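*Asks:* coordinates only, sequence not included:
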């Protein structure tokens, strides 16, 4: 299987737990996870942030005053997918623990999820769209060797 090309910028904000997250998010892993979710070549920046930055971005761009796990800023879908994916490390770590997942499993899921959003997938438009997106995420993660994130 030939996967789309990906130009990836991987950034980490400065926060106390950054080394733990950096260890899980080796560049080659992040690129592999995202490439499996792409249907076209892409230029994507992934930024791992602390709770303050995650909350500020969610508040400024979505008018929601809390830090969320992943924010997708999609700029173009054709002919090249252009997007920024911002993941809030403390939220991701907390959710992984609550869901009894490894940090790696949860990051893989959220990066696939964000990459799909960058290509126009949306789970908030209808129950059918949500079911289709979840099924596709599950299939992609299965190809990558991960269990169903919704099980």
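*Replies:* Right, received. Where do you want to start? Source: prediction; values computed, not measured.
*Asks:* could you use CA atoms for every contact and neighbour count after this?
*Replies:* OK.
*Asks:* tell me the spacing between the nearest residue to residue 6 once chain neighbours are set aside and residue 122.
*Replies:* The shortest distance from residue 6 to any non-neighbouring residue, by CA to CA, 6 or more residues apart in numbering, is to residue 42 (4.9 Å). Separation of residue 42 from residue 122 (CA to CA, to the nearest Å): 18 Å.
*Asks:* so for those two, which sits in the more crowded spot?
*Replies:* More crowded of residue 42 and residue 122, by other CA atoms under 10 Å: residue 42, with 25 against 16.
*Asks:* residue 4 is in contact with the more buried one, correct?
*Replies:* Yes. Using CA atoms under 8 Å, residue 42 is in contact with residue 4, at 7.5 Å.
*Asks:* now do the strands in this structure.
*Replies:* 6-12, 42-49, 70-76, 81-88 (DSSP state E).
*Asks:* out of these, deepest packed?
*Replies:* strand 81-88 (a mean of 23; mean count of other CA atoms under 10 Å).
*Asks:* for that one, packing partners?
*Replies:* In terms of contacts (3 or more CA pairs under 8 Å, 6 or more residues apart in numbering; DSSP states H and E), strand 81-88 is packed against strand 42-49, helix 51-62, strand 70-76, helix 103-118.
*Asks:* alright, now check it against this:
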């Protein structure tokens, strides 16, 4: 199970993960869920584009960390196209600092979180949220990252 990624860097941030890191994180999700080889796009943006997309698609007037746009084909395709993730680099950096988390761990969490959304997982209802968060914990632990939902002061 592998991921073919189209990485689009539309950000001036200098601390964006490498293609290899993005691929490792997405592939970990696919392997954990026994998904077939898949293709998707990850677009890394700055705050202005993040705000515009969040406004246009969610009616929110702020840039958010990750937006997911699942692909839905009207006809069956020979390959699995998952869709697009848009990740706002300045928001990721700010959140990592505010939450006292390593930046790379927060990037990994948001890529895993967004990829799960592309695969149909959601967190609107409590039961869905618990299932999705546990998947995130398990996948991230397999990658060597701490529980992203643990209280910052509980991590020592």
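*Replies:* Nice, thanks for sending it over. Keep in mind that this is a model prediction, so the values were computed, not measured.
*Asks:* care to give me the TM-score?
*Replies:* The TM-score (TM-score structural alignment, normalised by the length of structure 1) is 0.89; 142 aligned residues with a CA RMSD of 1.4 Å.
*Asks:* circling back: pipe the helices and strands packed on strand 81-88 of structure 1 into CSV and attach distance to residue 128 of structure 1 per row.
*Replies:* CSV is the format used below for these (distance: least, CA to CA, whole Å):
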stretch, distance to residue 128 of structure 1
strand 42-49, 27
helix 51-62, 23
strand 70-76, 21
helix 103-118, 16
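*Asks:* so which of those gets nearest residue 32 of structure 1?
*Replies:* With CA to CA as the measure, helix 103-118 is the member of these nearest residue 32 of structure 1 (9.4 Å).
*Asks:* and the contacts of that closest one?
*Replies:* Outside helix 103-118 of structure 1, the residues within contact range by CA atoms under 8 Å, 6 or more residues apart in numbering are 24-25, 30, 33-34, 36-38, 69-77, 81-83, 85, 92-93, 95-96, 137, 140-141, 146, 149.
*Asks:* hmm, 6 Å instead?
*Replies:* 24, 34, 37, 72, 74, 96 (CA atoms under 6 Å, 6 or more residues apart in numbering).
*Asks:* which ones are touching the third one?
*Replies:* Spelled out, it's residue 37 of structure 1. Residue 37 of structure 1 neighbours (CA under 6 Å, 6+ apart): residue 112.
*Asks:* distance of the counterpart of it in structure 2 from residue 86 of structure 2?
*Replies:* In structure 2, the residue matched to residue 37 of structure 1 (TM-score structural alignment) is residue 29. Shown here: residue 29 of structure 2 relative to residue 86 of structure 2, a distance of 17 Å by CA to CA.
*Asks:* how about the strands of structure 1 in TSV, adding distance to residue 106 of structure 1?
*Replies:* Below are the strands of structure 1 laid out as TSV (distance: least, CA to CA, whole Å):
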stretch	distance to residue 106 of structure 1
strand 6-12	17
strand 42-49	13
strand 70-76	11
strand 81-88	11
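*Asks:* skipping its backbone neighbours, what lies nearest residue 93 of structure 1 in space?
*Replies:* residue 103 (6.2 Å).
*Asks:* state the number of residues packed around residue 150 of structure 2.
*Replies:* 10.
*Asks:* residues in contact with it?
*Replies:* Applying CA under 6 Å, 6+ apart, no residues qualify as near residue 150 of structure 2.
*Asks:* kindly report the same for residue 102 of structure 2.
*Replies:* With CA under 6 Å, 6+ apart, residue 102 of structure 2 has no contacts at all.
*Asks:* what's the spacing between the residue most central in space within structure 2 and residue 140 of structure 2?
*Replies:* Nearest to the mean C-alpha position of structure 2, by CA atoms, centre = their mean, lies residue 111 at 2.3 Å. Distance of residue 111 of structure 2 to residue 140 of structure 2, given as CA to CA: 10 Å.
*Asks:* likewise residue 76 of structure 2?
*Replies:* 31 Å.
*Asks:* which one's more surrounded, those two?
*Replies:* A side-by-side neighbour count of residue 76 of structure 2 and residue 140, using other CA under 10 Å, places residue 140 first with 21 against 8.
*Asks:* look up how far residue 29 of structure 2 lies from that one.
*Replies:* For residue 140 of structure 2 relative to residue 29 of structure 2 (CA to CA), the value is 9 Å.
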